[in-house]
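Q: sequence isn't available, so here's the structure alone:
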């Protein structure tokens, strides 16, 4: 079965924009036709690198291009809100890099505009579409480890303090929670089903005022729990274990780009499931967005907008316990 190509635009020319452009090159019917930057030189360099025919020196010009079907928003966290609204108000479908916005209020506004205009919108939580995570959902639905009772997951690394970098600047939504902790909160949402009923958390707020490392316990109905931690100044194992009444599933080696699962059923040996993939893994979220566009869907059931809103509310509640507010709030 043949499909009309989907014409992509990429908003921003930073590192993650390049990663996504590489992923699109691996999809035959995904055509990267335009890139938008705040600099003509940057747009030209990105266009040369990825053979993009249209290079715009403003985000507005990209959003207004009538030959773009969907825009991948790859700007820093603090700009997601305004740039998603820009694209949606020009009638464009949007795939927005995580975290979706700075807070739940911004997210709700963006979602409301997309729903009012009937436009496709999805958070680009790329890990959710990896073959190993797809298989994980199938295994959990089959009840292979019984009732899930607890999940432990981390994502942390050590970066040098730079007050001007997006990781440490409050004006850019810096801190470990929005940068990498969002992966663990999203995974807990996927596995345990929605928002926690209660939570307890601690964070180390560094010299710039953002969370340099954090630990979170999220409590769900029936006593189920997620124990999560994130860091931008501390190396962590990058492991996830999902624990049930009849066994456990480990996601590894680095769970957020996993290629393997190990299933342990109580009283039995371990089963190793290997699900390697070609490319950098970002192609799977692009394929989901393209599938939804072709089916006339305005959101994905794998990463639904109501769940994205719930994840943002959870992260707001976590930050509230730390007293961390960003300047734009």
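A: Nice, thanks for sending it over. Because the structure is predicted, anything quoted here is derived from the model rather than measured.

Q: contacts and neighbour counts: CA atoms only from here.
A: OK.

Q: and the strands in the stretch 151-300 of the chain?
A: Applying DSSP state E, counting those that start in this stretch to the stretch 151-300 of the chain gives strands spanning 198-205, 211-219, 225-231, 240-244, 247-252, 260-265, 270-274.

Q: just give me how far the third one sits from the chain centre.
A: What it means is strand 225-231. The gap between where strand 225-231 is centred and where its chain is centred comes out at 16 Å by Cα atoms, centre = their mean, to the nearest Å.

Q: against which helices or strands is that strand packed?
A: Here strand 225-231 is seen to pack against strand 148-156, helix 182-192, strand 211-219 when contacts are counted using 3 or more Cα pairs under 8 Å, 6 or more residues apart in numbering; DSSP states H and E.

Q: structure two is appended below for comparative analysis:
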């Protein structure tokens, strides 16, 4: 860790300059404990353009140069997920804390050594499941904790969109880790894990494997202890309603566009009108996970209580199980 005594801000580096890196970089301006220190890319031109556009102090033409910067505390890994294991391990071996964009890795076997290394070196590591830190999600969890909907019995969550036919594009190309599950499915799966606070006892699933050999849509049914259940759907060639509903014995909570939305609705049994929560955030929403990572580092914590490493590992194991049910395996594995 390269922090100095009394430091009250965390110095960020970004690995990669693609779309998700730009979204995160925009939001760092809204994270009160963040400093935009450096960006690393595979080319000088890309790094310099990104640094100039988003206000980073330094630009590096390689990831290795970024890792050697002593004034970078934490690195946001924004590279494609087939290389997450390699990139995150390089960060950890360089002594850097890491926030890694979802999905964490391709499978649980790749994630296990990263978790082990972070714990051995006492370095902060977290999966970038940014939705957990959004105000509507935080409010929904508060309503549940207060008992407003009674005992939670069922969760429904969908995330799907229709992309154009681009067989070589990231989402349809198996060599790039394409498919609905890893890109879209991790959101509803992680959401169910967050709500129930445990992993399912039984897993049933089905998927449509398209021409390129990746899953274009899927449905998953999970059963938990005491008869609780989750119904989850995802797609990359099909528009879904993209909302989540949490059903309890005394009411329900509805989250329109749950993974990035700004509203939450509490429907209590016997009440005609729902209670509405509206988030007036100015940022996209990535700032909240950045602030959480910063808080953890400044407080000397190596994990976030909101997105623990053991839970990320269990979620990845669940996705491994689902893909085995479909017979879907990537060549890079």
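A: Yep, it's here. As the structure is a computational prediction, the values presented were derived from the model and not from experiment.

Q: one step back: let me know which of the strands of the stretch 151-300 of the first structure is the nearest to residue 157 of the first structure.
A: Each of these was scored for nearness to residue 157 of the first structure using Cα to Cα, and the closest is strand 225-231 (5.9 Å).

Q: how much does the closest one stray from the second structure?
A: After superposition onto the second structure, the mean distance of strand 225-231 of the first structure to its aligned counterpart is 0.5 Å, using mean Cα distance after the TM-score superposition for the first structure.

Q: possible to save the helices and strands packed on strand 225-231 of the first structure as JSON lines with mean neighbour count and distance to residue 43 of the first structure?
A: Shown next, in JSON lines, are these (neighbours: other Cα atoms under 10 Å; distance: least, Cα to Cα, whole Å):
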{"stretch": "strand 148-156", "mean neighbour count": "22", "distance to residue 43 of the first structure": "32"}
{"stretch": "helix 182-192", "mean neighbour count": "23", "distance to residue 43 of the first structure": "29"}
{"stretch": "strand 211-219", "mean neighbour count": "22", "distance to residue 43 of the first structure": "33"}
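
Q: wait, which of these is closest to residue 203 of the first structure?
A: Closest to residue 203 of the first structure of those, according to Cα to Cα: strand 211-219, at 4.2 Å.

Q: in the second structure, what stretch matches the closest one?
A: Equivalent residues of strand 211-219 of the first structure are located at 215-223 in the second structure, counting by TM-score structural alignment.

Q: quick one: the matching stretch to the first structure mean distance?
A: Overall, stretch 215-223 of the second structure averages 0.6 Å from its counterpart (mean Cα distance after the TM-score superposition for the first structure).

Q: name the residues that touch that stretch?
A: Contacts of stretch 215-223 of the second structure from elsewhere in the structure, counted by Cα atoms under 8 Å, 6 or more residues apart in numbering, are 172, 178-181, 200-210, 229-238.

Q: chain center to it, what's the gap?
A: Centroid separation for stretch 215-223 of the second structure versus its chain: 18 Å, with Cα atoms, centre = their mean.

Q: now do the contacts for the closest residue to residue 284 of the first structure other than its chain neighbours.
A: In space, residue 284 of the first structure comes closest to residue 129 once its chain neighbours are excluded; the distance is 5.6 Å by Cα to Cα, 6 or more residues apart in numbering. When contacts are counted by Cα under 8 Å, 6+ apart, residue 129 of the first structure touches 284, 285, 288, 302.

Q: just among these, which is most surrounded?
A: Looking at the contacts of residue 129 of the first structure with neighbours defined as other Cα atoms under 10 Å, the largest count falls to residue 285 at 24 neighbours.

Q: what sits against the counterpart of that one in the second structure?
A: With TM-score structural alignment as the criterion, residue 285 of the first structure lines up with residue 289 in the second structure. Contact criterion Cα under 8 Å, 6+ apart gives 128, 129, 130, 133 as the residues in contact with residue 289 of the second structure.

Q: just tell me what the first one corresponds to in the first structure.
A: Under the alignment (TM-score structural alignment), residue 128 of the second structure pairs with residue 124 of the first structure.

Q: so which helix or strand takes in residue 142 of the second structure?
A: With elements delineated by DSSP states H and E, residue 142 of the second structure resides in helix 135-145, which encompasses its position.

Q: pull out the buried residues from that helix.
A: Neighbour counts over helix 135-145 of the second structure (16 or more other Cα atoms under 10 Å) mark 135, 136, 137, 139, 140, 141, 143, 144 as buried.

Q: tilt between that helix and strand 152-160?
A: If you take axes from the mean of the first three to the mean of the last three Cα atoms, to 10 degrees, helix 135-145 of the second structure sits at 160 degrees to strand 152-160.

Q: what's helix 135-145 of the second structure in contact with?
A: Residues beyond helix 135-145 of the second structure that count as contacts (Cα under 8 Å, 6+ apart) turn out to be 131-132, 149-150, 152, 195, 253, 255, 258, 261-264, 266, 277-279.

Q: if anything else comes up later, I'll come back, but that's it for now.
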